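Asker: Next input, structure requested:
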Amino acid sequence: MGRKSNIRLEHIQPGKPQQNAYIERFNRTVRGEWLGQYIFETIEEAQDQATQWLWTYNNERPNMGIGGITSAMKLKTAA
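Answerer: Presented below is the predicted three-dimensional model:
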């Protein structure tokens, strides 16, 4: 603690989502694969669905950008 890491926060420019393409791609996937598919009655229901979807996204869904394996498999090989 108290150590300087020379990290500087820089925000993307308004109207320039390509400056944060990774999260923009993820957001599009979230909207297309589950958020736009359901009508939620409560915030708890939305949170439960989000948790289930995210687990599937990371553990069961192959990611072609990392060689057709899941994100969880990639994490295990990196450790």
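Asker: use CA for all of it now, contacts and neighbours both
Answerer: OK.
Asker: what about the helices in this structure?
Answerer: Assigned by DSSP state H, the chain shows helices spanning 21-33, 43-59, 71-78.
Asker: quick one: which of those is nearest residue 65?
Answerer: helix 71-78 (10.0 Å; C-alpha to C-alpha).
Asker: What are the contacting residues of that closest one?
Answerer: 57-59, 62-63, 66 (C-alpha atoms under 8 Å, 6 or more residues apart in numbering).
Asker: I have a second one here; can you model it like the first so I can compare?
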Amino acid sequence: PMQNGFCESFNGRMRDELLNETLFLGLDHARTTIAEWADDYNRSRPHSALGYLTPAAYAANLTATDDRLRNPT
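Answerer: Below is the predicted model of the structure:
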């Protein structure tokens, strides 16, 4: 059942790419590994909803656009 497609997609991807593939050796290992995966997911991967840009590139583009709107030349 699709209640929230964005969350379900993220959770499924995390489960398939990380949780099903990793044997965590403890809570600290789990936290570190999940944080690294989330950082890669949020910074390095292109996302279709962002025009296939990485979130970092999309954010940089928004920042540049916002600066141009605030300070037109």
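Asker: Alignment lookup: residue 32 of the first structure to the second structure.
Answerer: Per TM-score structural alignment, the equivalent position to residue 32 of the first structure in the second structure is residue 16.
Asker: Against residue 8 of the second structure, how distant is its match?
Answerer: As for residue 16 of the second structure, its distance to residue 8 of the second structure is 12 Å (criterion: C-alpha to C-alpha, to the nearest Å).
Asker: try residue 60 of the second structure
Answerer: Distance from residue 60 of the second structure to residue 8 of the second structure, by C-alpha to C-alpha: 27 Å.
Asker: Repeat that for residue 31 of the second structure.
Answerer: 21 Å.
Asker: count of residues packed around residue 21 of the first structure?
Answerer: Residues lying near residue 21 of the first structure (other C-alpha atoms under 10 Å) number 11.
Asker: Could you find the closest non-adjacent residue to the residue nearest the centre of the second structure?
Answerer: Centroid-nearest residue in the second structure, with C-alpha atoms, centre = their mean: residue 42, separated by 2.4 Å. Computed as C-alpha to C-alpha, 6 or more residues apart in numbering, the closest residue to residue 42 of the second structure that is not its neighbour in sequence is residue 55, at 6.0 Å.
Asker: All set now, cheers.
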